[in-house]
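**Q** No sequence on hand, only this structure:
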């Protein structure tokens, strides 16, 4: 069975590719989780983050923005000592900053999903890439999302992170045309 070229043979990665990546997600907390995990991934492979995702969920209170926004220095130091996550102090502190900023978006747009999906008018952009070298790492939309998030005070939300987030959350459909998920996800 043909899959997108970036998938390795690990069942964890195959399952992620086949059942999560590119599937439209509208749940606020799950979108927030994806955004934080994409930020944690910056400079690393998604596979590295995926293997640590359960630890992130446990240590970051299942990505509850209210709980993360209340983290104090003691919690930060505890997180930085845990090898179950990527122990980068800038990324850990960015998660807390982003949780605090989350609520201003919720207040302005009604919920986080409304804001995020407004960049694509509420529906996925379907691409028809035949090879991985055709898939962009940024787009005009990911640039706009990045600028907007940064203006709202978010950290680790550059255009490349935003495009990866858009792919993961199903805002863009970037399964290759040769992938088993290409048509399945379009139904």
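**A** That came through fine. It should be emphasised that the depicted structure is a prediction, and the values quoted were computed from it without experimental measurement. Numbers count the residues shown, from 1 in each chain.

**Q** switch to C-alpha atoms for all contacts and neighbour counts from now on
**A** Noted.

**Q** Break down this protein into its helices, ranges please.
**A** Applying DSSP state H to the chain gives helices spanning 11-19, 28-41, 46-59, 65-69, 73-80, 89-109, 112-118, 140-151, 159-168, 180-184.

**Q** In contact with residue 150, which residues?
**A** Shown in contact with residue 150 (Cα atoms under 8 Å, 6 or more residues apart in numbering): residue 157.

**Q** one step back: name the stretch among the helices of the chain that sits most buried.
**A** Mean neighbour count (mean count of other Cα atoms under 10 Å) peaks for helix 159-168 among the helices of the chain, with a mean of 24.

**Q** Please give the number of neighbouring residues around the residue lying closest to residue 128 once chain neighbours are set aside.
**A** Distances taken as Cα to Cα, 6 or more residues apart in numbering put residue 177 closest to residue 128, at 5.9 Å, once the chain neighbours are dropped. For residue 177, the count of nearby residues is 17 (other Cα atoms under 10 Å).

**Q** where's residue 177 relative to residue 184, distance?
**A** Going from residue 177 to residue 184 by Cα to Cα, to the nearest Å gives 11 Å.

**Q** Isn't residue 38 up against residue 159?
**A** No. Checked against Cα atoms under 8 Å, the pair residue 38 and residue 159 is beyond contact range at 11.3 Å.

**Q** Surely residue 164 and residue 136 touch.
**A** No. The pair residue 164 / residue 136 is not scored as a contact, 9.8 Å apart, by Cα under 8 Å.

**Q** Pasting the second one now:
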């Protein structure tokens, strides 16, 4: 992507129009390529959780955390690798979406389809 693409994105009302964040996405894409050369994000993430999905055994929606010690560690590791604008909350959301964290309510039909270790 070029600076022209960034300028066009700055006009897109469907996204957060903060130039430094948009530029960080481009920067992080190049950092991801570099990370792939050293084992990749997959290896980094799963090594932090001993290759086990974390299952918080959530019973109520208000118990779902917005971060965790593992998310803080991963965020710090990614920052050390040169990534920008990746705080623990964003990283935790990624971990949920990637299936590293199972925060489905225990009575959700999907909960038991995801393996895990309790309360890590």
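**A** All right, it came through fine. Here the structure is a predicted model, which means the values were calculated and not measured.

**Q** for the spatially most central residue of structure 1, what are its contacts?
**A** Centroid check for structure 1 by Cα atoms, centre = their mean gives residue 34 as the closest residue, at 3.0 Å. By Cα under 8 Å, 6+ apart, the contact list for residue 34 of structure 1 reads 165, 168-169.

**Q** For those residues, could you give me CSV that also reports distance to residue 46 of structure 1?
**A** As requested, the contacts of residue 34 of structure 1 are arranged in CSV below (distance: Cα to Cα, whole Å):
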residue, distance to residue 46 of structure 1
165, 11
168, 10
169, 14
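
**Q** What distance do you get for the aligned partner of residue 97 of structure 2 in structure 1 to residue 38 of structure 1?
**A** Taking TM-score structural alignment, the alignment pairs residue 97 of structure 2 with residue 168 from structure 1. For residue 168 of structure 1, the distance to residue 38 of structure 1 equals 9 Å [Cα to Cα].

**Q** do the same with residue 100 of structure 1
**A** Taken as Cα to Cα, the span from residue 100 of structure 1 to residue 38 of structure 1 is 18 Å.

**Q** Could you do residue 151 of structure 1 as well?
**A** Computed as Cα to Cα, the residue 151 of structure 1 to residue 38 of structure 1 distance reads 19 Å.

**Q** Residue 15 of structure 1 too?
**A** Distance of residue 15 of structure 1 to residue 38 of structure 1, computed by Cα to Cα: 18 Å.

**Q** And for residue 176 of structure 1?
**A** Using Cα to Cα, residue 176 of structure 1 is found at 21 Å from residue 38 of structure 1.

**Q** what does residue 93 of structure 1 give?
**A** 14 Å.

**Q** show me what contacts the equivalent of residue 181 of structure 1 over in structure 2?
**A** Using TM-score structural alignment, the partner of residue 181 of structure 1 in structure 2 is residue 110. Contacts were defined as Cα under 8 Å, 6+ apart; by that measure residue 110 of structure 2 touches residue 104.

**Q** burial count for residue 48 of structure 2?
**A** If we define neighbours as other Cα under 10 Å, then residue 48 of structure 2 has 13 of them.

**Q** Now check structure 1 for the residue matching residue 36 of structure 2.
**A** Using TM-score structural alignment, residue 36 of structure 2 pairs with residue 106 in structure 1.

**Q** Just give the closest residue to that match, not the sequence neighbours.
**A** Per Cα to Cα, 6+ apart, closest to residue 106 of structure 1 is residue 112, 5.3 Å.

**Q** these two touch, right, that neighbour and residue 101?
**A** No. Residue 112 of structure 1 is not in contact with residue 101 according to Cα under 8 Å; the separation is 10.6 Å.

**Q** related to what we said a few turns ago, okay, the helices of structure 1 in CSV with distance to residue 126 of structure 1 next?
**A** CSV is the format used below for these (distance: least, Cα to Cα, whole Å):
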stretch, distance to residue 126 of structure 1
helix 11-19, 17
helix 28-41, 19
helix 46-59, 22
helix 65-69, 30
helix 73-80, 38
helix 89-109, 25
helix 112-118, 14
helix 140-151, 14
helix 159-168, 10
helix 180-184, 10
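
**Q** Quick one: closest of those to residue 131 of structure 1.
**A** Residue 131 of structure 1 lies closest, by Cα to Cα, to one member of those: helix 180-184, at 12.6 Å.
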